[in-house]
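# using only what follows, build the 3D model:
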Amino acid sequence: MHTWEWIPETPASWDDGKATVLSGLDPALFGLGSPGDGDPLGDEWWRVEDGAGRTVGYGRLDGSWGDAEILVLVHPDVRRSGVGSFVLSHLEAEAGRRRLNYVYNVVPHGHPDPEQVTGWLTAHGFAPNDVGELRKQIPAGAGPTRR
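Model prediction:
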């Protein structure tokens, strides 16, 4: 069993950890613009660290009008280990605490593996809609499924 820690970043800023997790992908691909080291980031961010204190992932929640766009970022070295599911369950819990109705994600044009990301989100209960979003309803009192 993995030991991961969910750490709020308030306020969030661009740093080497985020750049490393993106592993060469352009931050603009995810709506982050072209940030420099220390530049503030909007929305709410959390960092995931493993038991050794290494950053293995990030979650972002952008809530508005009863819904929240989410972003799940996982370090390439730990993909397929459950970190993404850990991040997703915590983002859903955060949305539930805020009494939001849905979380959604838009797989950006230019993503290097859109089919895999879409398949992963679909396997986690997300459904596509007619405007290109993958949405999932948040049940009242939603919480993380594991820690």
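# hey, let's count contacts and neighbours off CA atoms from now on
Noted.
# all helices of this protein, in order?
16-22, 83-97, 114-123 (DSSP state H).
# list the buried residues in the second one.
I take that to be helix 83-97. 83-96 (16 or more other C-alpha atoms under 10 Å).
# just the last one next, same as before
By 16+ other C-alpha under 10 Å, the buried positions in helix 114-123 come out as 118, 121.
# that helix: how far from the chain's middle?
14 Å (C-alpha atoms, centre = their mean, to the nearest Å).
# ok, now stretch 53-70?
Worked out by C-alpha atoms, centre = their mean, stretch 53-70 lies 5 Å from the chain centre.
# ends of that stretch, what's the gap?
In stretch 53-70, first residue to last residue: 24 Å (C-alpha to C-alpha, to the nearest Å).
# which residues are in contact with Leu41?
11-14, 32 (C-alpha atoms under 8 Å, 6 or more residues apart in numbering).
# please redo it, this time with the cut-off set to 7 Å
12-14 (C-alpha atoms under 7 Å, 6 or more residues apart in numbering).
# to compare against the first, here's another:
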Amino acid sequence: MDTWDWIPETPATWDDRKSAVLDGLDPALFGLGRPGDGDPLGDEWWRVDDTDGRTVAYGRLDDSWGDAEILVLVAPGARHTGVGSFVLQRLEAEAGRRRLNHLYNVVPHGHPDPEPVTAWLTARGFARNDVGELRKQVPAALVQHQG
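All right, here's what the predicted structure looks like:
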């Protein structure tokens, strides 16, 4: 079983690692605009490196109004290894720490693999709503209550 490191990027900037994980896909497809090297990125980002120090994935969380939009990016060579689920679990745990209600993702128009991505999220408890978001309630066990 592979193990991965979950590394916060604060502040997050655009770099060659993110570009490599996107593997030629336009960052604008994911709402990132067209950043240049070193440009700051909004939201909170985490990088995932494998045991050899290779960057294999990213997680992004944008929380507002009690919910969080998430982005899970996995390098093509790391797909089907469990790293996407690793990223999702870490994002869910972060949402729980923040006492957020829901996570959501929108598979963008023009995504090269919309059906598999939608099926992957659905298999992990996300459901499509009437505005095209895939939403999942943050598991109650992850929400840390104050008191």
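# any idea what the TM-score is?
Once superposed, chain against chain, the TM-score is 0.95 (TM-score structural alignment, normalised by the length of structure 1); 143 aligned residues with a C-alpha RMSD of 0.9 Å.
# picking up where we left off before, and which of the buried residues of helix 83-97 of structure 1 is nearest Gly110 of structure 1?
Gly84 (20.4 Å; C-alpha to C-alpha).
# how long is stretch 36-56 of structure 1 end to end?
Termini of stretch 36-56 of structure 1 sit 21 Å apart (C-alpha to C-alpha).
# flag every buried residue along it.
41, 44-49, 55-56.
# in CSV, list these along with distance to Tyr102 of structure 1.
Listed next are the buried residues of stretch 36-56 of structure 1 as CSV, based on distance: C-alpha to C-alpha, whole Å:
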residue, distance to Tyr102 of structure 1
Leu41, 22
Glu44, 16
Trp45, 18
Trp46, 19
Arg47, 22
Val48, 23
Glu49, 26
Thr55, 27
Val56, 26
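# closest one to Leu71 of structure 1 out of those, please.
Trp45 (9.2 Å).
# just to check, that closest one is in contact with Gly63?
No - if you go by C-alpha atoms under 7 Å, Trp45 of structure 1 and Gly63 don't touch, sitting 11.7 Å apart.
# can you count the residues close to the spatially closest residue to Leu71 of structure 1 that is not a sequence neighbour?
Leaving out its chain neighbours, the residue that sits closest to Leu71 of structure 1 by C-alpha to C-alpha, 6 or more residues apart in numbering is Arg60, at 5.0 Å. When neighbours are counted by other C-alpha atoms under 10 Å, Arg60 of structure 1 registers 23.
# repeat that for Gly57 of structure 1.
28.
# map it onto structure 2.
Using TM-score structural alignment, the equivalent of Gly57 of structure 1 in structure 2 is Ala57.
# for that match, give me its contacts.
21, 47-48, 73-75.
# coming back round to it: how about the helices of structure 1, which one is nearest Gly141 of structure 1?
Per C-alpha to C-alpha, nearest to Gly141 of structure 1 of those: helix 83-97, 5.5 Å.
# who touches the closest one?
With C-alpha under 7 Å, 6+ apart, helix 83-97 of structure 1 has contacts from 57, 59, 61, 72, 74, 138-145.
# which of the residues you listed lies closest to His109 of structure 1?
So of the contacts of helix 83-97 of structure 1, ranked by how close each gets to His109 of structure 1 (C-alpha to C-alpha), first place is Val72, at 16.3 Å.
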